[in-house]
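> Test case, fold it:
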Amino acid sequence: MPSRAEQEIERLLGLHPKGFDLSLGRITRLLDTLGNPHLRLPPVIHVAGTNGKGSAVAFSRALLEAAGYTVHVHTSPHLVRWHERYRLGAPGGGKIVGDDVLAEAVKRVAEANAGQAITVFEILTAVTFVLFSEHPADAVILEVGLGGRFDATNVIPEPAVSVIMPISLDHQPYLGDRVELIAAEKAGIIKSRCPVVIGAQEEEAVRMVLIETAERRDCPYSVYGQDFLSFEERGRMIYQDNTGLMDLPLPGLLGRHQLANAAAAIQAVKTAGFTIPEHAVETAMTSVEWPARMQRLIKGKLVDLAVPGSEIWLDGGHNPGAGMVIAEAVATLEDRNQRPLFLITGMINTKDPVGYFQAFTGMARHVYTVPIRSSGAGIPHDELAIAAHEAGLSAEPVHSVENALKILRDSWDKSEAAPRILIGGSLYLAGDVLADNGTPPQ
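Below is the predicted model:
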């Protein structure tokens, strides 16, 4: 049975559009009715980007909490429960909001809206500001939902720092079909004279759009590769900025790209004015957690269905840029032992499946494509198998992740090393997997 908060949100989904309608007018009106809670927040670290923004949020939270600060965290989308979007700061580490607290906040915000036209995401973002303004904390980490300029989170007038993580093509119907256009939208979170941190960017055109925006708005800014950077040396992460070097453990999040994400977070919390001792940075690198981002599934109901001894990874990355960094992370695993790689993939219809699959050409032995239970926008699994074929991969559609795991187990040659299985292609699918496995985010 749905919890109280889930019932309140489901009621709103029946009244208001579920999708995005990018504008700030509706949420500004609603926040004004609520007494402008977004103006009564602790210092805000505002994070945008196509890929890596979730990791930057996770690293920033780990850094601040390791240094003894209390931190509110807003992320979206959730994986299993709506509550995951709201983590309230507490001594010793923040906690996902309790059901009664969330239910009351959602009810109050909906009543303040009084049935006026609005999207559910805007209502839930207003809930973020209500919760975070009414519970004390030292900092807020605020993840952008979509884009930046017209995202509902972009009502913060003076962020302690705006962070722009790697930008690539995604959400083209909303944001534009060229990376420069997408960069301009995401640069919309940059506010006049407020500090900016620009994470690692593949495209020089993107970097220039972000730098030019910061300069035009008279913002102090720092750029990855220019003002700060990180690299691996002898199994350690070296972080460097204009204050010196730190010799740190490798990040707990898998993949070489996480070194740059960690560096952006270190630079962001320092730029925001927080003092983070080096021992706290060391702790944060190993304690950081981010569900469904190269998350190893060790136990659970689905794990029990796999070939005994299988190595199972879950990642919600869903565009060609994410495919590339995930494939690179998997390739680092290949260095350790020679397990054959199998993909179990589901995607929604706003993504580029061929571009995603191309990252795994020459790596994956076979792909099982699956429908996505929790989204009506899933690509039909037979069409997704065709996309995998177009990318040069062997593929077949099956009915579910459970089905794929059983087929693989029942046909496995026991003389071969147990497989490495990557489940991914969508955060919706990742959420379904964590729910079915009995291991939801905590």
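
> make it CA atoms for all contacts and neighbour counts henceforth
OK.

> Near R409, how many other residues are there?
18 (other Cα atoms under 10 Å).

> Next, find the distance separating it from I372.
22 Å (Cα to Cα, to the nearest Å).

> Kindly confirm my reading that G145 is in a helix.
No. Secondary structure assignment places G145 outside any helix; it is coil (DSSP: H, G, I helix; E, B strand; the rest coil).

> structure for this one too, so we can compare:
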Amino acid sequence: MNAAGSDVILERMMSLHPKIIDLTLDRMWRLLNALGDPQKDMPPVIHVAGTNGKGSTLAMIRAGLEGSGAAAHVYTSPHLARFHERIRLAGDLITEEALTEVLDECYAANGDVSITYFEITTAAALLAFSRTPADFTLLEVGLGGRLDATNVVDQPVLTVITPVSIDHQQFLGDTLGQIAGEKAGIIKRGVPCVVGRQEDEALDVIEARAAKLGAPLLVHGQHWHVSSEGGRLIFQDEGGLLDLPLPALRGAHQIENAGIALAALRHLKRGEAACEAAMRNVTWPARMQRLVGGPLVERAGRADLWLDGGHNPAAGEALASVLAEGPTRETHLICGMLNTKDIVGYMRPLAPHAATLHAVSIPGETATLSAAETAAAARAAGINANEAENVEAAMDAILAQNPDARILICGSLYLAGAILRENN
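Model prediction:
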């Protein structure tokens, strides 16, 4: 099979169901049964759900586990530049040969029966995990939790719920309580669950679910506490106090994500070296990532070029807190967003920090907002907005105004992925 083998199979898989998202577990159970139930043969699972921060939190847990000498499988979504990013086998990105093999096997086992792209590719990941030795398996929920394709493990060693906020209402419900109920669907009988900071409405639902299942909770503000003091991270739980470096990921919101990861690592009996590694060694692309090479960086000249994939109101607030930290350079946004998001809610926290916003459409995405629609939403949020044909044109317009600007490309992981694919 040539290097394009997995791309061909993935393209074929896109046509197996008329919808991109159709939440149910029936199709997963059928396919996994046909594959010999690989979900039963994986290394111990840590299952992570939440609206914001689950990717960063999972990345810190992984860095901590690896810092303690453990090998971890990792499943995340969506990918940014290549599908292979979604699957790590004992720490390494899955090879083209291994990916092609499991995709082919899942396609053959499924036949022409209806199944979504996410479901069949998740099954492929679980199949790969079942065949490769490791100490842990880290699974990130794709959407929701209760009916997500990853929610097929009966007895994970730990579940994690990062902060829950309003997002994906068309699939998860209109209220915070309804959405929290979907996230809490990953809680399993008797299995401990680490819970990040929550609004009362969400926490009430999570606590009720855990009580029903006899699942012990480790809740932010009750069982563990985290803060930053004097340029250090301070974490405290019943096991004592940790004085650690701040996480390598930027932003005040990463302090709380770090707390969730540390609570998980402490529950797993990983030592202080693992906790320090979780802070120092974590990497997670498109989370306030400074771009340091490639054609766009060359085009930027003296300007700073940053990339962020956050896309809902809570992500907008987190991003605003990073921008408020400095530097003092004037900030200009290049933004593209999907039509399924709360655009004004995302942009409103950014308004005080943005000199201008140049709106673009996301290349290759059918659900993209037009540049005109994104610019209109930005104006409604109080931002001086213009339209641009593409990111390069937006950069040129900004640089003509201020060659020393801080330029932040933001609004969607799909836009971030396009940037990372092209800027290498």
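
> Would you map the strands across the stretch 51-200 of the first structure?
Assignment of strands within the stretch 51-200 of the first structure using DSSP state E, counting those that start in this stretch yields the ranges 71-74, 86-88, 95-96, 139-143, 161-164, 196-198.

> how about those strands in a markdown table, adding mean neighbour count?
As requested, the strands of the stretch 51-200 of the first structure are exported to a markdown table (neighbours: other Cα atoms under 10 Å):
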| stretch | mean neighbour count |
| --- | --- |
| strand 71-74 | 27 |
| strand 86-88 | 24 |
| strand 95-96 | 18 |
| strand 139-143 | 25 |
| strand 161-164 | 30 |
| strand 196-198 | 29 |
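
> Save these as JSON lines, and put in distance to A262 of the first structure too.
Formatted as JSON lines, the entries for the strands of the stretch 51-200 of the first structure read as follows, by distance: least, Cα to Cα, whole Å:
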{"stretch": "strand 71-74", "distance to A262 of the first structure": "17"}
{"stretch": "strand 86-88", "distance to A262 of the first structure": "20"}
{"stretch": "strand 95-96", "distance to A262 of the first structure": "22"}
{"stretch": "strand 139-143", "distance to A262 of the first structure": "15"}
{"stretch": "strand 161-164", "distance to A262 of the first structure": "12"}
{"stretch": "strand 196-198", "distance to A262 of the first structure": "12"}
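
> looking at the ones you listed, which is closest to V127 of the first structure?
Distances from V127 of the first structure to each of the strands of the stretch 51-200 of the first structure were compared using Cα to Cα; the shortest belongs to strand 86-88, at 9.0 Å.

> mean per-residue distance, that closest one to the second structure?
Here strand 86-88 of the first structure, set against the second structure after superposition, deviates by a mean of 0.6 Å using mean Cα distance after the TM-score superposition for the first structure.

> From the contact counts, what lies against that strand?
strand 71-74, strand 95-96 (3 or more Cα pairs under 8 Å, 6 or more residues apart in numbering; DSSP states H and E).

> Tell me which of those strands sits nearest to A268 of the first structure.
Ranking these by their distance to A268 of the first structure (criterion: Cα to Cα) puts strand 71-74 first, at 14.3 Å.

> For that closest one, give me the average deviation versus the second structure.
Here strand 71-74 of the first structure is compared with the second structure after superposition; its mean distance to the aligned residues, by mean Cα distance after the TM-score superposition for the first structure, is 0.3 Å.

> can you tell me which residues contact the counterpart of V130 of the first structure in the second structure?
Residue-level alignment of V130 of the first structure against the second structure, with TM-score structural alignment as criterion, gives L127. The neighbours of L127 of the second structure, taking Cα atoms under 8 Å, 6 or more residues apart in numbering as the test, are L35, P38, Q39, V102.
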